[in-house]
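**Q** Build me a model:
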Amino acid sequence: MHKRKRRFTRDVLLVLAVLTTAVVVPVAYLATQARRDISEQFIDNVANQAVSGFRAMSLSMEATLGLIHDWGGGGRISIEKGDELAHLLLPVFDRERLLHGVTVAVRDGNSFYLYRTETGFRSRRVALGVEGDNADVVEWSSGHEPVTRSKARSDFDPLNRPWFGPALASGKIHWTEPYTFFTARKVGITASTSFVRKEGNERVVVAFDVLLDEPFAEFYNLAPSENSRVIIFRHDNQLYIPGSGGLQSGFLPMGKVEDNLVRKVHSNWTGEDNLADRVVSIFHDGIVWWCGFRPLDPGNPNTWICVMIPESDILGHAGRRRINLLMLGIGSILGAVALAFWIVRRGRRPFEGAASYFDTEHPEASVRSLIAGGENRAVEFKSTMRMNLHSKKPGKEIELAWLKGVAGFLNTDGGILLLGVTDDGEITGLERDVFENEDKCRLHFKNLIGKHIGADLSKYIRFILVPVDGTTVGVVRCARSGEPVFLKDGNKEHFALNPDFRTTGLSGTCGLSMIQKDAWKWEENEEHSRTSLRPRWRLMPSRA
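**A** Take a look at the predicted model:
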């Protein structure tokens, strides 16, 4: 009897062990894999947004700097005419919100500097070789009008600044490493170039100053959860400290950093390229932190962004569900597997959606894949950006046609527009739009978005030029907007929808593409499932 009981007990324990192993091992594996996948996706999302934002800022600054270069070559820039130069440059600050200051300087040390202040702008024209008060200072209002004028003494010598020599020597656009600005006494970076002035054949340098606190502050705001952190490293083992609490902004040597978590994260960071493509986990004070690193400029991997997220923030109550899964899974293998699958799907859902996916690491392959899939509710092709192929002239109707598609994507679930691809998928490129160079193409795109959709909505739009088969395709990636988007055409505004979008609230159900703004009003719609329009709105006829 005792032997049978022992044998029965042994068999039960063996079966329980087998069942437990059969359930716990795959569930534990799935849970661990899900934890890593979700962590990587969170970090990739934030890091890629920061890198894309920094790159977009750089490209925009370079395009505008190229425009100033053209002005200089055409004889429109003269240091001697301070007020005229200020009136020429002040609108540039409206176009580039992160621009702190613009300097125009020549080899003899004379310079003109225009920069933002708390109340407006200030210009300073310096004649370096003059004794006494050698600077003409003008305070400008935010409306670009002169307020006060004064004389001052200035020792500013542009020849000693890190942006002057490289721009003077090459004539190309040069970005400096972070350094302390002469006037603001804060850390920033400068983009500079030079041109040859018609009068006297003299080379003139133009420089754009950007304070690091401004773009870096936007990176910190990208933190995806309450306890997550975004920090900036430099390749020479220094940590960026934003200007706050009386602390001057700049890079602090890691030896002076007192935050043990940051020091531990830094010890896992080598600054090498191979670390840019993976995520590491760090255990600190009983908490698992997932950390990912990206160079802000892949072409110059000196400054890196690090995203740090505690695992509890990533998984939330999914961790508690894993415990329940392990307990219930011993008695129900199918239930445990189904629950594990649900946990994985639940964590990944925010990052799925092939319609808005574009692999920036392999842009040409992504373009070919999109073309092979053909046009659909999330992918649209347009042959040109501005050129009417029948009249062989730029046409406003051509621009409005693809801008309508962009607005439609913003108002629904997002999508991708390929410029330079015909309706049947033939790659013809943007060369037929006859832009002088790629920077002019980007600037034209940016201006059209600002004019017809709104500069404040450009945060939902990404535009890149991709070389394919010896030509260039424009890729416009649109995310779903958090607010209704209207396409502006002169004094008229239209609400644009994806052509495949169907909506209720009208007389029956109908397909729409453009709706007059003044013919409808917005009304909140809690029955979100009745429409494919992602924001919770429905269109209702306006009442008199």
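**Q** hey, let's count contacts and neighbours off CA atoms from now on
**A** Will do.
**Q** which stretches of the stretch 201-350 of the chain form helices?
**A** In the stretch 201-350 of the chain, the helices defined using DSSP state H, counting those that start in this stretch lie at 213-220, 260-267, 311-315, 318-329, 333-348.
**Q** Now do the first one: distance to the chain's middle.
**A** Read that as helix 213-220. Centroid separation for helix 213-220 versus its chain: 12 Å, with CA atoms, centre = their mean, to the nearest Å.
**Q** one more to put side by side:
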Amino acid sequence: MKNMKNKKHNSKGARFTVVGSILILMAGFLMVLMGLNVYQYFKIKPHFASEIMARLNRTEVNNIKGFFAQVSEKLLTVHDLGKNGVLKFEDIINLNRKFFPLLKNQKQVTGLILADSTGREYFLYLDGDSWVTRVSSVKGSVTHMVFQKWNGPDEPVKKWEKNVRDYDPRKRPWFRSSSSERRVFWSPVYRFYSTGKPGVTASVSWAESGNPPRTVVFALDITLSQIQKFLELQDDNKHELLFILNPRDKFFITPKYIGMIITAAPSVSETEAAEDSVLISRIFQAWEKAGMPLDSFVKVSMDSSKWLASLRPLEQGDEAFYVGIAAPERVVLADLRNTLFDVDFSDMAVALLGGAVVLFIFWKVGGFRSEKGQESVPPLLRIRDYIEQGEGSQVEFKSTVRTNLKTGKQGKEIEFAWLKAVVAFLNSNGGALLIGVDDDGRIVGIEPDNFENQDKCQLHLKNLINQHIGAEYSTYINISLVEIDERTVILIECTPCEEPVFMKIGKNEEFYIRSGPSSIKLSPSQTVTFVLQKIKAGG
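**A** Next comes the predicted model:
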């Protein structure tokens, strides 16, 4: 301080020399900093773009994979029922009772088929608010079809018949026998016989013994328009183009358009949808030429813009569908430019306090290393609705599948707690069980359960339900795994079952119903009274 006061009367020239030196030092510092930023921009630009595209595409895959996974899950459930001899073509009412709830709960499915290698077929679809079955049998070149309209599984209201020569279930694209156990097959795109609408069919097959032995196929129809509607719900970014691609059949689906890969550009009078066709066709050609990479992106030009695109498989077998996402390069790299260059303007103000101090603080704080948090996977709307509704007669929350959070150990009592809720929902008015949500409605995730992956978790849930409730009730239970804020939540939705459902624990069987927000165990006499009252009421 004293030295500074003693220099109070120094010449202005000296002061200007000092100021000039500081300014030169600061300018040099900022120029070096700017040069480093420019160098880093071009050095990490390809890696940064690849990471962003891969992250975005992983998010889309998780959302869309759930759409297809529900179909595969139901196919494999019915496959297990068929292998156990539960499905009989002769007992249509029993088939109705099993399949009406399945079709009702799978909004993406428009038709359900059970057929065998002798030419027999059971086909179920919805006509407005009415259920319609078509039971077919093939004799020579003629297929005899018996149609029935139903108000309920055992309430037929109308019947008609006809003979056709242009239909044999064994010659349909979905009728495939597979030597691989529990393999789901996805058909090429074709027009459905009943409606003429384009779509795809997922199927699974098994062998049944007899004289002669026969192949049985169970299949679910999905129209392309249903897939498109689902994409519309996922499409919340105007700067990106989300699409599903089938490389085998060379068709694609966007939220606005369904089309085929094209080799020639459309005329200038073509619509925006056709522009998407050109863009996706160029992406497909570049991706195919690059060897169909999954860990990087491809770059294509569209008019005067450059686009980046990444594709990932839905892992639905050999004929995989791919989820693709494309975005203009300027949009993808906007965060990189902001991260690097916006920092410089704040540095100018800080640099006034001292070049050396600014440089130390800048690197210490990590200005160049500013990161964007990973985007959370958007949750399904119905989970948010259930959480907002809170626990009650048709909603229950559980924190984990099998882990006691107080002890950190796995316990059967934790599994039995949520299995009781499932049984109670089935015996009452149905309901939703959310696992990974605590009693206060906060999302905590099932990570403490330490499942290796979502497939292992889903298999564990299915095995518990089969063991303690029964595989025959699987069609009344819908399981979804959803990632929300990097935490996994399980949604188990149950529809009411007409038959009484018991929970099996060892040699004992217990009967539960819902009473308010609780699952109540009934005594044997109470169970008999409850079941008789339910039958009397027509339930």
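**Q** follow-up on the earlier one: format the helices of the stretch 201-350 of structure 1 as CSV; extra columns: mean neighbour count and distance to L65 of structure 1.
**A** Listed next are the helices of the stretch 201-350 of structure 1 as CSV, based on neighbours: other CA atoms under 10 Å; distance: least, CA to CA, whole Å:
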stretch, mean neighbour count, distance to L65 of structure 1
helix 213-220, 17, 18
helix 260-267, 15, 36
helix 311-315, 18, 41
helix 318-329, 17, 49
helix 333-348, 17, 41
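**Q** nearest to R122 of structure 1, of the ones you listed?
**A** Between R122 of structure 1 and the helices of the stretch 201-350 of structure 1, the tightest spacing by CA to CA is seen for helix 213-220, at 19.1 Å.
**Q** Give me the mean distance between that closest one and structure 2.
**A** Compared with structure 2 after the fit, helix 213-220 of structure 1 shows a mean deviation of 3.7 Å (mean CA distance after the TM-score superposition for structure 1).
**Q** Pipe the helices of the stretch 201-350 of structure 1 into a markdown table and attach distance to E199 of structure 1 per row.
**A** Below are the helices of the stretch 201-350 of structure 1 laid out as a markdown table (distance: least, CA to CA, whole Å):
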| stretch | distance to E199 of structure 1 |
| --- | --- |
| helix 213-220 | 37 |
| helix 260-267 | 53 |
| helix 311-315 | 62 |
| helix 318-329 | 70 |
| helix 333-348 | 62 |
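**Q** Pull the contacting residues for whatever residue of structure 1 lines up with Q234 of structure 2.
**A** Correspondence of Q234 of structure 2 to structure 1, assessed by TM-score structural alignment: L222. Residues near L222 of structure 1 by CA atoms under 8 Å, 6 or more residues apart in numbering: V46, Q49, A50, V230.
**Q** go again using 7 Å as the cut-off
**A** Listed by CA atoms under 7 Å, 6 or more residues apart in numbering, the contact set of L222 of structure 1 reads V46.
**Q** V379 of structure 1 versus that one, what's the distance?
**A** 28 Å (CA to CA, to the nearest Å).
**Q** next one: E226 of structure 1
**A** Taking CA to CA, one finds E226 of structure 1 at 35 Å from V379 of structure 1.
**Q** between those two, which one's more packed in?
**A** V379 (20 against 9; other CA atoms under 10 Å).
**Q** quick one: which helix or strand includes the nearest residue to that one once chain neighbours are set aside?
**A** In space, V379 of structure 1 comes closest to I416 once its chain neighbours are excluded; the distance is 5.0 Å by CA to CA, 6 or more residues apart in numbering. Taking DSSP states H and E as the definition, I416 of structure 1 sits inside strand 415-419.
**Q** on contacts alone, who are the packing partners of that strand?
**A** strand 379-382, strand 471-478 (3 or more CA pairs under 7 Å, 6 or more residues apart in numbering; DSSP states H and E).
**Q** Tell me which residues touch F195 of structure 1, please.
**A** Here F195 of structure 1 is in contact with H69, G72, G73, G171, R203, V204, V205 (CA under 7 Å, 6+ apart).
**Q** right, so of the helices of the stretch 201-350 of structure 1, which gets closest to V406 of structure 1?
**A** Short answer: helix 213-220, nearest of the helices of the stretch 201-350 of structure 1 by CA to CA, at 24.9 Å.
**Q** So which residues make contact with the closest one?
**A** Here helix 213-220 of structure 1 makes contact (CA under 7 Å, 6+ apart) with A50, L98, V230, P242, G243.
**Q** Let's see which of those residues end up in strands.
**A** Judged by DSSP state E, strands contain the following of the contacts of helix 213-220 of structure 1: V230.
**Q** May I see the buried residues of stretch 73-90 of structure 1?
**A** Going by neighbour count (16 or more other CA atoms under 10 Å), the buried part of stretch 73-90 of structure 1 is G73, I77, S78, I79, G82, L85, A86, L89, L90.
**Q** my guess is the first one meets T193, correct?
**A** When you say that, I think you mean G73 of structure 1. No: the criterion here is CA atoms under 7 Å, and G73 of structure 1 misses it with T193 at 11.9 Å.
**Q** Just list the residues touching the nearest residue to I287 of structure 1 once chain neighbours are set aside, thanks.
**A** Nearest residue to I287 of structure 1 in three dimensions, chain neighbours excluded: P310, at 6.8 Å (CA to CA, 6+ apart). Neighbour list for P310 of structure 1: N227, S228, I287, V288, W289, W290 [criterion: CA under 7 Å, 6+ apart].
**Q** now swap in L333 of structure 2 and tell me
**A** A49.
**Q** Between the helices and strands packed on strand 415-419 of structure 1, which one is closest to T183 of structure 1.
**A** Nearest to T183 of structure 1, of these and by CA to CA, is strand 471-478 at 38.9 Å.
**Q** Check the alignment and tell me where V135 of structure 2 lands in structure 1.
**A** Using TM-score structural alignment, V135 of structure 2 lines up with R125 in structure 1.
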